[in-house]
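Colleague: What would the 3D arrangement of this be:
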Amino acid sequence: MRVQTLCFCLSTALAALPVQAQDAEEGRALYTDFCAVCHGESLQGDGPMAELLRVEPADLTQLMKEGGFPVLDVAQRIDGRMQLRAHGGEMPLFGSFFEGQGRDVAMVGQGGQPVMVSRPIADLIAYLMEVQS
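Modeller: Reported below is the predicted structural model:
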């Protein structure tokens, strides 16, 4: 019982430690390497592969239309947990690249709920947050 209490206290203390800020410039580079082919350099769904997809790529400059930035939804789309018909399954096809890239970091989701994501996903989300219209 004491070990459980100690583990709980330790994990709570570690969770309260500040994490490095996300790197939007690194996110921009990741976007260019992995996302622009479908979503375009403009982020508006006009990439060179867009016309080959069954479903039009989203305009990534409009993610905040519904209010706050949907951190959890975007993270789940990037890492493949939320699948899209456009790809016939996993989205993106390289979602596994973004897993296990160092220590996960916490981001604040809608409603203030913390969301743990890999560093590359946090960087991509930081970039996408900067480009919202």
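
Colleague: okay, CA-based contacts and neighbour counts for the rest of this
Modeller: Fine.

Colleague: I'd like the distance from whichever strand or helix holds residue 15 to the chain centre, please.
Modeller: Assessed by DSSP states H and E, residue 15 sits inside helix 2-16. Remark: helix 2-16 is offset 28 Å from the chain centroid, using Cα atoms, centre = their mean, to the nearest Å.

Colleague: what's residue 115 in contact with, if anything?
Modeller: Listed by Cα atoms under 8 Å, 6 or more residues apart in numbering, the contact set of residue 115 reads 71-72, 106-109.

Colleague: One more, so I can put them side by side:
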Amino acid sequence: MRKTMNYVWMGVVAVLALSPAARAFPRAQQQEVASTGKAAAFVGSDLFRSYCATCHGEAAKGDGPLASMLKKRPADLTMFSKNNGGTFPAELVGRIIDGRKQVDGHGGKDMPVWGDAFKEAGGGSDEAAIKARIDALVRYLETIQVK
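Modeller: Below is the predicted model:
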């Protein structure tokens, strides 16, 4: 069963990373990265809609269209601050999104490794561009926290 879930995740990541809607935003950013040599200013809400809402839902409550098909329900991403004593744990959230290094307390690989997915999706495959995307997502998630 675990092997089947891994194949499902690989399929979901491939579909999301290769879909025209998901690639349109990063492709526009690729030109800026190439022309300036710097990571583009990614928009977190756009990245969230393209990469995260399918599982986490438009309101980041863990109720996206694929949520019911997953073995473990996606996290409610609006609760990070509330669950952390009122402080948004930006560094931890960034490491969870990246996924290339195991995060204590995060459990297994239930979520796609977005650091790798961003590297494969285009829009600048260098570490600065990957970090810019993850930072944009972190900043967006901070703005939607439950008070």
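
Colleague: What's the TM-score once they're superposed?
Modeller: Once superposed, chain against chain, the TM-score is 0.61 (TM-score structural alignment, normalised by the length of structure 1); 97 aligned residues with a Cα RMSD of 2.7 Å.

Colleague: coming back round to it: list the ones among the contacts of residue 115 of structure 1 that fall in strands.
Modeller: 106-108 (DSSP state E).

Colleague: Give me the neighbour count for residue 23 of structure 2.
Modeller: Using other Cα atoms under 10 Å, the number of residues around residue 23 of structure 2 comes to 18.

Colleague: And it? What does it align with in structure 1?
Modeller: Taking TM-score structural alignment, residue 23 of structure 2 has no aligned residue in structure 1.

Colleague: and residue 23 of structure 2, how far is that from residue 49 of structure 2?
Modeller: 12 Å (Cα to Cα, to the nearest Å).

Colleague: which residues are common contacts for the two?
Modeller: Common neighbours of residue 23 of structure 2 and residue 49 (Cα under 8 Å, 6+ apart) do not exist.

Colleague: that older thread, looking at the contacts of residue 115 of structure 1, which is nearest residue 123 of structure 1?
Modeller: residue 107 (10.4 Å; Cα to Cα).

Colleague: List the contacts of that closest one.
Modeller: Counted by Cα under 8 Å, 6+ apart, residue 107 of structure 1 has contacts 71, 114-117, 122.

Colleague: From the residues you listed, list the buried ones, please.
Modeller: 71, 115-117, 122 (16 or more other Cα atoms under 10 Å).

Colleague: before we move on, the earlier item: which of the contacts of residue 107 of structure 1 fall in helices?
Modeller: Using DSSP state H, the subset of these located in helices is 71, 122.

Colleague: From the contacts of residue 107 of structure 1, pick the one nearest residue 25 of structure 1.
Modeller: Using Cα to Cα, the contacts of residue 107 of structure 1 come closest to residue 25 of structure 1 at residue 122, 11.4 Å.

Colleague: And residue 57 of structure 1, how far from residue 125 of structure 1?
Modeller: Taken as Cα to Cα, the span from residue 57 of structure 1 to residue 125 of structure 1 is 17 Å.

Colleague: Ignoring the adjacent residues along the chain, who's closest to the residue positioned nearest the centre of structure 1?
Modeller: Among the residues of structure 1, residue 75 comes closest to the average C-alpha position under Cα atoms, centre = their mean, at 3.2 Å. Excluding the flanking residues, the one nearest residue 75 of structure 1 by Cα to Cα, 6 or more residues apart in numbering is residue 121, at 6.4 Å.

Colleague: Now check the one you found against structure 2: what is it aligned to?
Modeller: Aligned partner of residue 121 of structure 1 by TM-score structural alignment: residue 134.

Colleague: With neighbour numbers in mind, choose between residue 57 and residue 125 of structure 1.
Modeller: residue 125 (26 against 19).

Colleague: which element is that one on?
Modeller: helix 119-130.

Colleague: Tell me which residue of structure 2 matches up with residue 45 of structure 1.
Modeller: Match for residue 45 of structure 1 (TM-score structural alignment): residue 62.
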